[in-house]
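> Show me the folded form of this:
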Amino acid sequence: MIETIVLDVGETLTRDDRYWATWADWLGIPHHTISALVGAAVVQGHDNSQALQLVRPGIDIDAEYAAREAAGRGEQLGERDLYPDVRPALAGLQEIGIRVVVAGNQTAKAGTMLRGLDLPADLVVTSAEWGVAKPDPAFFARALEASQAMPSETLYVGDHPANDIFPAAAAGLRTAHLRRGPWGYWWADDPAVQAAADWSIDSLTDLLDLVSY
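The predicted structure is shown next:
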């Protein structure tokens, strides 16, 4: 029985289109160009940051991030970035007694902005705040601590096979692969992903039926 659900953030709870659009504006390229490059990185199994490297080889992403913040053009995250199923699904899970934890690979600033949205969640935390990022096994050890449940009673939900499904399964958690966003759609039918995921879902509201089994 599932007691706790831990959810990824990017392309699980939040849309990444504004994130990539702001990078395109900062680098001075069309939005469709960065979208195409992110797509290329996805189908080749690379990290999304490869898209920025293709635009500006050798880019220091941390330095550029800091420069964007200093210029007042930094990270933004608000209600409009949430997928429409997020609030009803999370609220519904809490109503039936499921502990809801939000934990993804984001900055500390993103953690503050996410908590400012007052999501129906028992805990909202980011990799920067934990000091360890996916797919490091230590991230999933922290997720299990936050879960307050056994690995077999904890479900990790995400779109990214290499960052979410494979390492969560290796840590003993149950897994649900979300068919959403570039990674979610492209890798949904991959045999390795299907073998590693306990469930494949198309919406977070599917979790309400899933936990009742």
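> from here on, contacts and neighbour counts on C-alpha atoms
OK.
> so where do the helices sit in this protein?
17-27, 31-43, 50-55, 61-70, 86-95, 108-116, 127-130, 137-147, 166-170, 181-186, 191-196, 206-210 (DSSP state H).
> now the fifth one: how far from the chain's centre is it?
By that I understand helix 86-95. In terms of Cα atoms, centre = their mean, to the nearest Å, the centre of helix 86-95 is found 17 Å from the chain centre.
> Now it: buried residues?
Neighbour counts over helix 86-95 (16 or more other Cα atoms under 10 Å) mark 86-87, 89-90, 92-94 as buried.
> now do the first one
Applying a neighbour-count criterion of 16+ other Cα under 10 Å, one finds 18-24 buried in helix 17-27.
> For those residues, give me JSON lines that also has distance to F140.
Listed next are the buried residues of helix 17-27 as JSON lines, based on distance: Cα to Cα, whole Å:
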{"residue": "R18", "distance to F140": "28"}
{"residue": "Y19", "distance to F140": "25"}
{"residue": "W20", "distance to F140": "27"}
{"residue": "A21", "distance to F140": "30"}
{"residue": "T22", "distance to F140": "30"}
{"residue": "W23", "distance to F140": "29"}
{"residue": "A24", "distance to F140": "32"}
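> Please provide the structure for the following sequence as well, for comparison with the first:
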Amino acid sequence: MALKAVFFDVGETLVDEERWWRVLAERSGLQPHVVWAALGVTIERGEEHDELWRHLGIDRPTGWWNDLAYELEDLYPDAIPCLEAVRSRGLRVGVVGNQTEALERWARESALPADVISSSASLGVRKPDLRFFAGVVELADCAPEELAYVGDRVDNDVLPARAAGLVAVHLRRGPWGRLQKAPVSALTIDPLDELTDALASLA
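This is a model prediction of the structure:
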């Protein structure tokens, strides 16, 4: 069945989160390399972001954490061209990841070339819960097999998207994208501008 829509994860798929993590470290009173190290432990153990704070020995921040947003210059150089290229092929484009309301608002205000912009905050459920992907399918207004989901994480994006019946695309960049191994059968791209050719191979 032909694809009708392509939806994208946000962090380390469209957005380079290095500056975001650096700001987080500074506001937490930590050196950035300490946070990088704790993040590495979190990835190695297959844990969620929230476990990062336990490794650092501090409480998860509140207040400013929910207001911390990306900036336009945080977008990877290939992000907008890729969204535009997919859209030019007549496919619906969506941007939906595990983000706060502030980050969803940033995506909307950035005028990304997307037909749908949402987040786990709006859906009320986070990846890798299959209900997240059921919500994504509803937003895409098509059958699961007509929707591709592009993300950097095998555990949060590739495996649950496939389990929900979507076409999963693994983007190998960022800490998770480089360190986690996708199934051999997974559609894998590196970098993002390989996406349109990869999708064409499915036709």
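> winner for burial among the helices of structure 1?
Highest mean neighbour count among these (mean count of other Cα atoms under 10 Å): helix 166-170, with a mean of 21.
> average distance between that helix and structure 2?
After superposition onto structure 2, helix 166-170 of structure 1 lies on average 0.7 Å away from the residues it aligns with, using mean Cα distance after the TM-score superposition for structure 1.
> what does that helix contact?
134-137, 140, 156, 174-175, 193, 196-197 (Cα atoms under 8 Å, 6 or more residues apart in numbering).
> circling back: among the helices of structure 1, which is nearest G10 of structure 1?
helix 181-186 (8.7 Å; Cα to Cα).
> Looks like R174 of structure 1 contacts G158 (just checking).
No: in terms of Cα atoms under 8 Å, R174 of structure 1 does not count as a neighbour of G158; the distance is 11.4 Å.
> neighbour-wise, which of the two wins?
The neighbour count for R174 of structure 1 versus G158, taken as other Cα atoms under 10 Å, is higher for G158 (29 against 22).
> Now do the contacts for the more buried one.
7-9, 11-12, 164-165, 176-178.
> Out of the residues you listed, which sit inside strands?
Among the contacts of G158 of structure 1, the members falling in strands (DSSP state E) are 7, 176-178.
> Please say which position in structure 2 A169 of structure 1 maps to.
Aligned by TM-score structural alignment, A169 of structure 1 pairs with R162 of structure 2.
> Closest to V38 of structure 1 out of the ones in strands among the contacts of G158 of structure 1?
Nearest to V38 of structure 1 out of those is L178 (Cα to Cα; 18.4 Å).
> measure the closest one to N105 of structure 1 for me?
Shown here: L178 of structure 1 relative to N105 of structure 1, a distance of 16 Å by Cα to Cα, to the nearest Å.
> So which of those two has more stuff around it?
L178 (28 against 22).
> What residue in structure 2 is paired with that one?
The alignment partner of L178 of structure 1 in structure 2, by TM-score structural alignment, is L171.
> so how far is stretch 106-113 of structure 2 from its chain's centroid?
The answer for stretch 106-113 of structure 2 is 15 Å, by Cα atoms, centre = their mean.
> List the contacts of D16 of structure 1.
Applying Cα under 8 Å, 6+ apart, we find D16 of structure 1 in contact with 10, 81.
> what's the spacing between it and E145 of structure 1?
Applying Cα to Cα to D16 of structure 1 and E145 of structure 1 gives a distance of 28 Å.
> Equivalent analysis for D206 of structure 1, please.
On the measure of Cα to Cα, D206 of structure 1 and E145 of structure 1 end up 25 Å apart.
> Next, the contact list for Q99 of structure 2, please.
Q99 of structure 2 makes contacts with 10, 119-121, as judged by Cα under 8 Å, 6+ apart.
> So which of the residues you listed is the closest to P113 of structure 2?
Closest to P113 of structure 2, out of all of the contacts of Q99 of structure 2 and judged by Cα to Cα, is V10, at 13.5 Å.
> what's the closest one in contact with, if anything?
Shown in contact with V10 of structure 2 (Cα under 8 Å, 6+ apart): 95-99, 151.
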